[in-house]
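J.: starting from these lines, generate the structure:
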Amino acid sequence: MEKFVEILSDKQALVERSLTLVVEKIKTAISERGQCTLALAGGSTPKPLYEALSHQPLPWEKLQIFWGDERYVPPDHPDSNQGMARQAWLNHVPIPDSNIHPMPTEGNEPASDADKYEQELRQVFNVSGSEFPSFDVILLGMGDDGHTASLFPHTEALKVRDRCITVGNKDGQPRITFTAPLINQARCVMFLVAGASKQPALAQIFAPTASSEEYPSRLIQPQGELWWLLDQAAGEILK
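T.: Here you go, the predicted structure:
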């Protein structure tokens, strides 16, 4: 693993830096493998990144878009990660609909829908049962509690090692989420973290020893590159 930590002056600088990096990674993946597989994060921090990406002149037909986690709500719900990314970015570029792979969240059976998404992943990446797909880029956020994707502290999802997709749990509400082993198979994982409220969790995640049950972002140790892009307010504690 190669680890990079950058503290940017403010959230706008964080967005600009993440845009530069993501575009670079997309172009490299397409050059080397003919396409780019990209998993998106939800939340407020990546939204301006998606808006900026909508203005980039990229070969959209060569992108395959996934989500790292999703609330168990319809895509037109205000809390839908899919809905946010479509409104900010995907609806504004000529990307084929068959290249967009949202998590299914309308079947009232989260475990069954997690299975469906697992099968879709395996088909797109053409990997067998014991293998994990390797994403080119996985974007992640981090909550004040140190969670990432829908891997929340002290939940069963943290223990899943033999699946790509599982059911997360946030205060009794189901989510669908990538597992830690799937995230760790990626060529590039990029955390985008903003705000002073993230400092206590970051201190534990970057500590030499701490509990990954308590701070799940510590589980993320990808085989490729790990980028932590922080604004000044979040990163102050690491200086």
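
J.: going by C-alpha atoms from here, please, whenever you check contacts or count neighbours.
T.: OK.

J.: which helix runs longest in this structure?
T.: Scanning the chain for the helix with the most residues, using DSSP state H, yields helix 11-33.

J.: count the residues that sit near Asn225.
T.: Careful, residue 225 is Glu and not Asn. 17 (other Cα atoms under 10 Å).

J.: before we move on, the earlier item: in the longest helix of the chain, what's buried?
T.: Buried residues in helix 11-33, counted by 16 or more other Cα atoms under 10 Å: 11, 13-15, 18-19, 22, 25-27, 29-30.

J.: out of the residues you listed, who's nearest Leu40?
T.: Val22 (11.2 Å; Cα to Cα).

J.: now do the same contact list for the nearest residue in space to that closest one that is not next to it in sequence.
T.: Leaving aside its sequence neighbours, Val22 sits nearest to Val137 (Cα to Cα, 6 or more residues apart in numbering; 7.8 Å). Neighbouring residues of Val137 by Cα atoms under 8 Å, 6 or more residues apart in numbering: 22, 25-26, 36-39, 186-190.

J.: second input sequence below; structure requested for side-by-side comparison:
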Amino acid sequence: MFGELRVVENVFRAFADLVASTTPVSMALSGGATARSCYELLATTEVDWSKTDFFFGDERWVPVHDPESNEGMARETFLDAAVPKAIHSMYQTSSLDPVDAIKAGAKSYASLLATAGPIEMIHLGLGPDGHTASLFPESAALNETVQLVVPNQDQQHPHLRLTMTYPAIETAHLVVFTVAGKQKHDALARIRSGEDLPASRIRANKVLWLADQDAIEG
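T.: Model (predicted):
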């Protein structure tokens, strides 16, 4: 396992406190139930977001108002009330067919990231299969070594998606994984044992794993 594993009583509280103590000037957000709980608690924490640029580590290729949108979830839980410096959407409305549109979206977001420079904090989750962002086991995105953002898809996750790649993530100053609940125990245990899963390959200047006792013990 690469990085620091920090066992905490409440992952959501630990995450909110960490963000509040640093107030990153750039931050990439995640999706999923754990992220939602993190952001709901973050909404109750006093943070000045006026100098923060928000990005997304991955996104389903759906409009922001779609229930499956990571950005939509983040806006609903805290972003709309946060009034940050900027919110950089991955999904863009397009007249192109979905496949061409998402390819154009990947190119556009990669250009944005290249211009923005290293992101201060990237928030990632952990799927039961060991995926993180939309870097799924045995998917083509795992082998990308140049592009910062690529389309990706997985049979277990039907939506077309955009995801940051390893080259994009590894430039971050800090990557924070939030891992909560017994349902994440098996994946976390496999990573701790050194198994080669998508999340195991994450590298950055600093990687911090926040995990609760249920995720550690199962």
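
J.: on that earlier part again, out of the buried residues of helix 11-33 of the first structure, the closest to Glu61 of the first structure would be?
T.: Ranked by distance to Glu61 of the first structure (Cα to Cα), these are led by Ile30 at 10.6 Å.

J.: and the gap between the closest one and Gln64 of the first structure?
T.: 11 Å (Cα to Cα, to the nearest Å).

J.: intersection of neighbour lists for the two?
T.: With Cα under 8 Å, 6+ apart as the test, Ile30 of the first structure and Gln64 both reach Cys36.

J.: any idea how far the residue nearest to Asn10 of the second structure when sequence neighbours are not counted is from Thr34 of the second structure?
T.: Counting by Cα to Cα, 6+ apart, the nearest residue to Asn10 of the second structure once its immediate chain neighbours are dropped is Asp212, at 6.3 Å. From Asp212 of the second structure across to Thr34 of the second structure, the span is 12 Å (Cα to Cα).

J.: which one's more surrounded, those two?
T.: Higher neighbour count among Asp212 of the second structure and Thr34: Asp212, with 24 against 19, using other Cα under 10 Å.

J.: aligned partner of the more buried one in the first structure?
T.: In the first structure, Asp212 of the second structure lines up with Asp231, judged by TM-score structural alignment.

J.: how far away is that match from Ala194 of the first structure?
T.: According to Cα to Cα, Asp231 of the first structure and Ala194 of the first structure sit 5 Å apart.

J.: overlap in contacts, those two.
T.: Common neighbours of Asp231 of the first structure and Ala194, using Cα under 8 Å, 6+ apart, are Lys11.

J.: which strand is the longest one in the second structure?
T.: When the second structure is scanned for its longest strand (criterion: DSSP state E), the result is strand 157-164.

J.: where's the residue minimising distance to the centre of the second structure relative to Asp58 of the second structure, distance?
T.: Nearest residue to the geometric centre of the second structure (Cα atoms, centre = their mean): Ser30, 3.2 Å. Distance, Ser30 of the second structure to Asp58 of the second structure, by Cα to Cα: 7 Å.

J.: common neighbours of the two, please.
T.: By Cα under 8 Å, 6+ apart, the residues touching both Ser30 of the second structure and Asp58 are 70, 133.

J.: next SSE after the longest helix of the first structure?
T.: Going down the chain from helix 11-33 of the first structure, the next helix or strand is strand 36-40, by DSSP states H and E.

J.: chain center to that next one: distance?
T.: Centre-to-centre, strand 36-40 of the first structure and its host chain are 9 Å apart (Cα atoms, centre = their mean, to the nearest Å).

J.: now swap in stretch 33-45 of the second structure and tell me
T.: How far stretch 33-45 of the second structure lies from its chain's middle: 14 Å, per Cα atoms, centre = their mean.

J.: in that stretch, which residues are buried?
T.: Quick answer for stretch 33-45 of the second structure (16+ other Cα under 10 Å): 34-43.

J.: residue range for it in the first structure?
T.: Under TM-score structural alignment, stretch 33-45 of the second structure corresponds to residues 44-56 of the first structure.

J.: picking up where we left off before, still contacting in the second structure, which of the contacts of Val137 of the first structure?
T.: On the basis of both residues aligned by TM-score structural alignment, their matches' Cα atoms under 8 Å, what survives of those in the second structure is 37-39, 186-190.

J.: Asn205 of the second structure reaches Val176, doesn't it?
T.: No: counting by Cα atoms under 8 Å, Asn205 of the second structure stays clear of Val176, with 11.3 Å between them.

J.: more neighbours, the two?
T.: Neighbours were counted for Asn205 of the second structure and for Val176 using other Cα under 10 Å; Val176 has more, 20 against 13.

J.: so what corresponds to the more buried one in the first structure?
T.: Checking TM-score structural alignment: Val176 of the second structure goes with Met190.

J.: please, which helix or strand holds its match?
T.: Using DSSP H and E, Met190 of the first structure sits within strand 188-193.

J.: got the contact list for that strand?
T.: With Cα under 8 Å, 6+ apart as the criterion, strand 188-193 of the first structure contacts 14, 18, 45-46, 135-142, 183, 222, 224-231, 234.
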